[in-house]
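> here is a sequence with its predicted model. Questions after.
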Amino acid sequence: AKHGRFDLTVKAVGDIEIDYHHTVEDTGIALGRAFHEALGEKRGIFRYGSGHFPMDETLVRVALDVSGRPFLDYRGPEGVPHVGEKFNFTLVEEFLRAFAFHALVNLHVEILYGRDPHHMAEAVFKGLARSLDAATQIDPRIADDIPSTKNVL
C-alpha cells in the first residue's frame, strides 16, 4: 500500500500454523477484488504501468495493463529457498496469480536477477505497487473517458 500510494489496511487471518498457502492466496483474491471494485469503469486512468525495480542485488521488471483481461506471466528462479523460516518463495507467484485474476489485470513479472529471497520478494511487491500506482493515476487528457477503443474495460 505504501509504495502504491493506496490508503489500505489489510488484516488477514488464516491457518498459518499449518502453512501460509491459503492465507496468501485468499489475501491475493481479496485485494484483487477490492482493486477491481474500487476502479469501477476505469474512467480516465492511464491503464498501463511498468518499470524496473531494484532491491540491493536484485532487479525485477513489472508491467501491467488494467485491461479487464486477467493474465499472469511470472518468471523467476527455480528452487529459491524460503523467505525467513516459513514463507515458501513459491507463494509470491500464488499471490500474484490470485491478485491478477481477481483484479482482472494483465500482469507480467520477471525477476531478472537476485540472490536473497527476501530482496527478490520485496522488489516484486514494491514493483507491483508502483506499477499499479502508475496505471491507476488519472490522465487529465482523458479524465472522463474509458481508455479503450471499445469504450469498456
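Cool, the structure landed.
> going by C-alpha atoms from here, please, whenever you check contacts or count neighbours.
OK.
> so who does R33 touch?
99, 102-103 (CA atoms under 8 Å, 6 or more residues apart in numbering).
> geometric centre of this protein: which residue is closest?
Centroid-nearest residue in the chain: L128, 4.1 Å away (criterion: CA atoms, centre = their mean).
> by neighbours, which of the contacts of R33 wins?
Taking other CA atoms under 10 Å as the neighbour criterion, F99 ranks highest of the contacts of R33 with 28 neighbours.
> part of a helix, is it?
Yes - assessed by DSSP: H, G, I helix; E, B strand; the rest coil, F99 belongs to a helix.
> another one to put next to it:
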Amino acid sequence: MRSAAIKRKTKETDIEVSVNLDGTGVVEIATGIGFFDHMLDLLARHSRIDMTVKAVGDLHIDFHHTTEDVGIALGQAVKQALGDMAGITRYASIHMPMDETLTRVVIDVSGRPMLVFRTAFSRDKIGEFDTELVREWFNAFAMNAGITLHVETLYGENAHHIAESCFKGLARALRAALAIDPRNKGEVPSTKGQLGG
C-alpha cells in the first residue's frame, strides 16, 4: 500500500496529515479555514487519494502559515508514499472546467520540483480566504512532493470557480499520473532508471 503519515509542528502550526494513494477518496479535513477545507475535500475526492488533514494554526494572525504548512506536509506525505516511484504513469494533462472557468493542469512526477502558476483572480478574497494563498499552497505542495506542476487558468471570472478548477484539475492530474501502469512492469519511468536528479 502506497501510504504515508507526516507530523509537522512549528511555533506557528501543528499539523498531522496522512495519505493513501491507492484509496477511494475517503477524506477527513479540519484546518479551521472553511474555504480551504472545501478545496482539500475536492482534492481528495477527485484524486481518489484517502486523505486526513488535522491542522491547528495561528489563525488569529491570518491563514498564510496554516495554508502553506498544510501544503508542505501533504507534499511530503505524497513523496514518501510514492517511494521509488516504480510503475507510475508519471505524466498527466487535464483541462478542468468549472462553469465559465477553464484551467489546464499539467504534471510530471519527476522528483524535480517546479511550479508554473498562471492564474489571476478577479478579487482578493473568497470569503475570508486570501486568493493569493492558492498559489502559496500549490507552491508548497509541488516543492515538497517533488513534482513539476503547471497550472494555467485559460479564462474565468468567478474567483471561487477559478480556485476550484485549479484544485480539481490537480486532483485529476494526480489521479492519472500516480496510477500504476501495468505496462511499466514495476520499472521507474525514466531512461536514467531513477527519478529526481
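Thanks, I have it. These figures come from a predicted structure and were not determined experimentally.
> relative to A100 of structure 1, how far out is I29 of structure 1?
8 Å (CA to CA, to the nearest Å).
> who has more neighbours, these two?
Using other CA under 10 Å, the more surrounded residue of I29 of structure 1 and A100 is A100, with 27 against 20.
> before we move on, back to that, how about the residue nearest to the centre of structure 1, what's its partner in structure 2?
If you follow L128 of structure 1 across to structure 2 using TM-score structural alignment, you land on L170.
> so who does that match touch?
With CA under 8 Å, 6+ apart, L170 of structure 2 has these contacts: 43, 47, 105.
> among those residues, which ones are in strands?
Among the contacts of L170 of structure 2, the residues falling in strands (DSSP state E) are V105.
> V188 of structure 2: which element?
Of the helices and strands defined by DSSP states H and E, none includes V188 of structure 2.
> what number of residues lie near it?
18.
> same check on the one 4 residues further on?
Neighbour count of K192 of structure 2, defined by other CA under 10 Å: 9.
> what's the answer for A129 of structure 1, then?
A129 of structure 1 - counted by other CA under 10 Å - has 20 other residues nearby.
> which residue comes closest to it once chain neighbours are left out?
G4 (4.2 Å; CA to CA, 6 or more residues apart in numbering).
> repeat for Q137 of structure 1
I45 (5.4 Å).
> aligned partner of the one you found in structure 2?
Under TM-score structural alignment, I45 of structure 1 pairs with I88 in structure 2.
> how near is the residue nearest to Q137 of structure 1 to G68 of structure 1?
Relative to G68 of structure 1, and taking CA to CA, I45 of structure 1 is found at 13 Å.
> coming back round to it: just the closest of the contacts of L170 of structure 2 to N158 of structure 2, please.
V105 (18.3 Å; CA to CA).
> what is the equivalent residue in structure 1 for the closest one?
Per TM-score structural alignment, V105 of structure 2 is aligned with V62.
> what's around the residue lying closest to its match once chain neighbours are set aside, how many residues?
Residue nearest to V62 of structure 1 in three dimensions, not counting chain neighbours: V109, with 4.6 Å by CA to CA, 6+ apart. Residues contacting V109 of structure 1 under the criterion other CA under 10 Å number 23.
> kindly report the same for H160 of structure 2.
20.
> ditto for the one 5 residues further on
Burial of S165 of structure 2 is recorded as 27 neighbouring residues (other CA under 10 Å).
> over to Y74 of structure 1?
16.
> that one touches E110, doesn't it?
Yes - checked against CA atoms under 8 Å, the pair Y74 of structure 1 and E110 is within contact range at 5.9 Å.
> right, and the residue nearest to A129 of structure 1 touches L132 too?
Yes - with contact defined as CA under 8 Å, G4 of structure 1 reaches L132; the gap is 6.4 Å.
> for structure 2, what spans make up the helices?
34-47, 64-82, 132-145, 159-177 (DSSP state H).
> now distance to P97 of structure 2 too, for these, in a markdown table please.
Converted to a markdown table, the helices of structure 2 look like this (distance: least, CA to CA, whole Å):
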| stretch | distance to P97 of structure 2 |
| --- | --- |
| helix 34-47 | 13 |
| helix 64-82 | 23 |
| helix 132-145 | 17 |
| helix 159-177 | 6 |
